[in-house]
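> Sequence plus predicted model, see below.
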Amino acid sequence: MRILWGCVVAAVITALAGLFFLIVKPQLRDNARLDAFYERVLDYPLPPSTRNLFPMDGDAIFDKNLSMGSGSYCDYRVRITLQTALTPQEIRRHYDSASIPGAEEEAMITLYFSDEDSAGGRQVIVEAYDSHDWDGDWRCF
C-alpha cells in the first residue's frame, strides 16, 4: 500500500511540475524578450545635443493589447524620456531612420514632444513598440 501511495504522490508531483513548466516557460521567454528589447532601445544612439533624462528609470511593459486592439496579442512597449536642444523635425529625422529590432519584428517608434522650456530645450518621449500573436503566455490570452 505504501508503494502505491508513493507512486500516486510521485505522479501528482510530476504532473504539477510539468504544468508549472508549461505555464512558466512562456513567461520567462517573454520577460527575456522584453529585457532584450529594452536594452536595444537604450543602446540606440541618441541624437546630438540630447540626453536620457532618467537613465536609471526606463519604462518597459509587457501586456495584452497595449494598443487597445482586440485579440490575443503579446505587446512590448519601451519608453524613454529625453531632454534635447534639437527641434522636433530633427528628432523625427533621427528616429525615422531608426532600425531597432523589436521582440519579434522591427520596432515601431512614436515620439511625443513637450513645449520648449525657458532654456530652449524640450522633453521628448520615445516609445518603441512591438507585438506578436499569442504563443503560450497566459498574460496575453
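Received the coordinates, thanks.
> only C-alpha atoms for contact and neighbour calcs from this point on.
Noted.
> so what secondary structure elements neighbour the single longest helix found in the chain?
If you go by DSSP state H, the chain has its longest helix at helix 2-43. Helices and strands touching helix 2-43, by 3 or more Cα pairs under 8 Å, 6 or more residues apart in numbering; DSSP states H and E, are strand 59-64, strand 73-84.
> and among these, the most buried is which?
Neighbour counts (mean count of other Cα atoms under 10 Å) averaged over each of the helices and strands packed on helix 2-43 peak at strand 73-84, with a mean of 22.
> name the helices or strands packed onto that strand?
Secondary elements touching strand 73-84 (3+ Cα pairs under 8 Å, 6+ apart): helix 2-43, strand 50-52, strand 59-64, strand 122-133.
> And here is the other one:
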Amino acid sequence: MAVIFTPIALAFALIMMPIWRDNARLEAFYKRVLDYPLPPRSRDVFPMDRDVIFGKNLSGGSGDYCDYRVRITLQTALTPQEIHRHYDNASIAGAEGKAVISLYFEDEGPAGGRRVIVEAYDSHDWDGDWRCA
C-alpha cells in the first residue's frame, strides 16, 4: 500500500510546495501593508473593501509573472498631496522586492473627508507555481 501512496504523496507535495510558498508570501505581504502606519487623520474604516489577490499578470502584459496585490480603503481628512507625501516615503517589503504603492482618490464626501484606496503591488518571474504559468 505504501508503494502506491508514497509516489502520489511526493507528487502532490512537489506540486503544492510552490503554492504554499506563494500563499505564505501573500499573507506576509498583506500583514506588512496593514502594519504600515496610517497617515495622520486617516482611518481604516472599510475592512470589507480590503482586497488581497495573487495571480498571473494582474497588471496586464504578457509573460509568466506571479503578482501580489493588496488594497485597503482609508477615510482621511488629508489632501491628496499629503497622502502622496506619506506614501512616497513608504518602504513596504513586497513578496520579493519593494512594493510599488499606488493611490486612488474619491472626491470629498458631503460629511467631509475623502476615501483613498492604497494599493501595494509586487511581482516576480514564474518560479514553479502553476497559477502563474
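Received, thanks. Everything quoted here is computed from the prediction, not taken from an experiment.
> how about the helices and strands packed on helix 2-43 of the first structure in JSON lines, adding distance to Val9 of the first structure?
Formatted as JSON lines, those follow (distance: least, Cα to Cα, whole Å):
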{"stretch": "strand 59-64", "distance to Val9 of the first structure": "36"}
{"stretch": "strand 73-84", "distance to Val9 of the first structure": "36"}
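> can you tell which of those is closest to Phe37 of the first structure?
Using Cα to Cα as the measure, strand 73-84 is the one of these that comes nearest Phe37 of the first structure, at 7.7 Å.
> Mean distance between the closest one and the second structure after superposition?
Overlaying the second structure shows strand 73-84 of the first structure at a mean distance of 0.2 Å from the equivalent residues (mean Cα distance after the TM-score superposition for the first structure).
> Over in the second structure, find the residue span that strand aligns onto.
Mapping strand 73-84 of the first structure onto the second structure (TM-score structural alignment) gives residues 65-76.
> mind checking how far the matching stretch is from the chain centre?
5 Å (Cα atoms, centre = their mean, to the nearest Å).
> before we move on, back to that, tell me which of the helices and strands packed on strand 73-84 of the first structure sits most buried.
strand 122-133 (a mean of 20).
> Roughly how far does the nearest residue to Val126 of the first structure once chain neighbours are set aside sit from Ala36 of the first structure?
Spatial nearest neighbour of Val126 of the first structure, excluding adjacent residues (Cα to Cα, 6 or more residues apart in numbering): Leu111 at 4.9 Å. Distance, Leu111 of the first structure to Ala36 of the first structure, by Cα to Cα, to the nearest Å: 21 Å.
> what about stretch 46-62 of the second structure, start to end distance?
Termini of stretch 46-62 of the second structure sit 33 Å apart (Cα to Cα).
> Give me the angle between the longest helix of the first structure and strand 122-133.
In terms of direction (axes from the mean of the first three to the mean of the last three Cα atoms, to 10 degrees), helix 2-43 of the first structure departs from strand 122-133 by 140 degrees.
> Appreciated, that's everything.
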